[in-house]
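# missing the sequence, but the structure's below:
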């Protein structure tokens, strides 16, 4: 992976303020109950109440976010949010649903889609999600601890639009979900898919 540079927590702006934010050597963030990001598809509703700490992401750049959380609330989620505007965004990371931890992504262009696969073996791990922005796509990879990177998604994404990205959390069904974000970095985008 290319050389990375730490992004300061105060370099980002929240899409929606979390319940609490505590900065030590990490950033501990507690979500507001009912927070989520989704548009229309299958469920019919629109939620734009996620907590995402965003900084600019240019074509040719990548961002990585590392985190830990107690995965036990239905639809608890954390990862990376990449946003152009309210109708064009992507969230990628892990979500706890139906007693399983799932690794996946939601890509939204007017409506949202969702791809996910179980990674229950990651429940106790520090998880890192990496997004690389190409001229026509965002490439998502993830790993647990120092394990191998997994390709999660290749998603269409407008390279001509200004976009921002950064740490994400949401708690659609409960209060008290706290994520410990341990690292936020920027580097050059990955040049290969494989």
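Sure, I can see it. All of these numbers come straight from a predicted model, not from anything done at the bench. Numbering: from 1, shown residues only.
# make it CA atoms for all contacts and neighbour counts henceforth
Will do.
# Report how many residues lie close to residue 42.
Close neighbours of residue 42, defined as other C-alpha atoms under 10 Å, add up to 9.
# residue contacts, the residue positioned nearest the centre of the chain?
Taking C-alpha atoms, centre = their mean, the centroid of the chain lies closest to residue 80, which sits 1.8 Å from it. By C-alpha atoms under 8 Å, 6 or more residues apart in numbering, the contact set of residue 80 is 52, 64-65, 91-93, 129-131, 165-168.
# Which of those fall in strands?
Under the assignment DSSP state E, the contacts of residue 80 contribute 52, 64-65, 91-93, 129-131, 165-168 to strands.
# Emit the ChimeraX select command for whichever of the residues you listed are buried.
Entered in ChimeraX, the line below selects the buried ones among those, by 16 or more other C-alpha atoms under 10 Å:
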select :52,64,65,91,92,93,129,130,131,165,166,167,168
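# Against residue 111, how distant is the residue lying farthest from the centre of the chain?
Going by C-alpha atoms, centre = their mean, the residue of the chain most distant from its centre is residue 44, 22.4 Å out. Distance of residue 44 to residue 111, computed by C-alpha to C-alpha, to the nearest Å: 10 Å.
# put this beside the first:
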């Protein structure tokens, strides 16, 4: 991966304030509010714009990488990286606990949301990293557990002319008390290939 620079936890701004934030000891421990989520229209017919995303500007040619751990217990507990231009155009990518399984995937939203996910139950008690690279016409999402090789999660269209911001996110649509410990937030040059 290209040279990286650490992004301080206090560099970003929350899309929606979480229930609590603690940065003692160098990590970012965030507790989500019950009912927080991000989704628009598709299949469920509702709009949720209450995710907790800590965002800084992200230009074409850059990548943002976030690492974290959490006790995955509640239906749709989720955490990862959020990339946003506005409330109708955004991508969230990371892990989500659904129907008794941990999944890695992405929701890509262009007025309407879609959702792709694959099971990674073996990642449940490990440190997970999610990396988004922004190209002129696309976003490339990769993820891994611990120091395993990166897995390609998604190649999604994304407007290279739009101003965008990205950073760590979490949401807890069905319960109070989800606490995610973010251990790292970095910026680097975008990956230059898909493979």
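Alright, I've got the coordinates. Source: prediction; values computed, not measured.
# picking up where we left off before, please identify which of the ones in strands among the contacts of residue 80 of structure 1 is nearest to residue 184 of structure 1.
For these, the closest approach to residue 184 of structure 1 (C-alpha to C-alpha) belongs to residue 65, at 4.7 Å.
# who touches residue 163 of structure 1 in this structure?
Residue 163 of structure 1 neighbours (C-alpha under 8 Å, 6+ apart): 56, 57, 58, 82, 83, 84, 85.
# Can you flag the buried ones in these?
56, 57, 58, 82, 83, 84.
# mean per-residue distance, the helix or strand hosting the fourth one to structure 2?
I take that to be residue 82 of structure 1. For residue 82 of structure 1, the host element (DSSP states H and E) is strand 76-85. Taking mean C-alpha distance after the TM-score superposition for structure 1, the mean distance separating strand 76-85 of structure 1 from the aligned residues in structure 2 is 0.2 Å.
# Just say helix, strand or coil for residue 42 of structure 1.
Judged by DSSP: H, G, I helix; E, B strand; the rest coil, the three-state class of residue 42 of structure 1 is coil.
# Can you find the partner of it in structure 2?
Residue pairing (TM-score structural alignment): residue 42 of structure 1 is matched to residue 43 of structure 2.
# can you pull the buried residues of stretch 171-189 of structure 1?
Result for stretch 171-189 of structure 1 [16+ other C-alpha under 10 Å]: buried residues 171-172, 174, 177-189.
# Tell me which two in those residues are the farthest apart.
Across these, no pair lies farther apart than 174 and 188, at 36.9 Å, counting by C-alpha to C-alpha.
# Pick the one among the contacts of residue 163 of structure 1 closest to residue 101 of structure 1.
Nearest to residue 101 of structure 1 out of these is residue 82 (C-alpha to C-alpha; 21.3 Å).
# could you list every residue that touches the closest one?
54, 89, 90, 91, 163, 164, 165, 166.
# Ignoring the adjacent residues along the chain, who's closest to it?
Of all residues not flanking residue 82 of structure 1 in the chain, residue 165 sits nearest, at 4.2 Å (C-alpha to C-alpha, 6 or more residues apart in numbering).
# didn't that neighbour look like it was pressed against residue 54?
Yes - using C-alpha atoms under 8 Å, residue 165 of structure 1 makes contact with residue 54 at a distance of 4.7 Å.
# Number of residues surrounding residue 13 of structure 1?
Count around residue 13 of structure 1 with other C-alpha under 10 Å applied: 16.
# go on, the one 4 residues further on?
Taking other C-alpha under 10 Å as the criterion, the count of residues near residue 17 of structure 1 is 17.
# Same question for residue 123 of structure 1.
A total of 19 residues lie near residue 123 of structure 1 under the criterion other C-alpha under 10 Å.
# My read is that it contacts residue 71, right?
Yes - if you go by C-alpha under 8 Å, residue 123 of structure 1 and residue 71 touch, sitting 6.7 Å apart.
# any shared contact partners between these two?
Taking C-alpha under 8 Å, 6+ apart as the criterion, residue 123 of structure 1 and residue 71 both touch residue 101.
# Which neighbouring elements make contact with the host helix or strand of residue 95 of structure 1?
Assigned by DSSP H and E, residue 95 of structure 1 falls within strand 88-97. Judged by 3 or more C-alpha pairs under 8 Å, 6 or more residues apart in numbering; DSSP states H and E, strand 88-97 of structure 1 is in contact with strand 76-85, strand 100-109.
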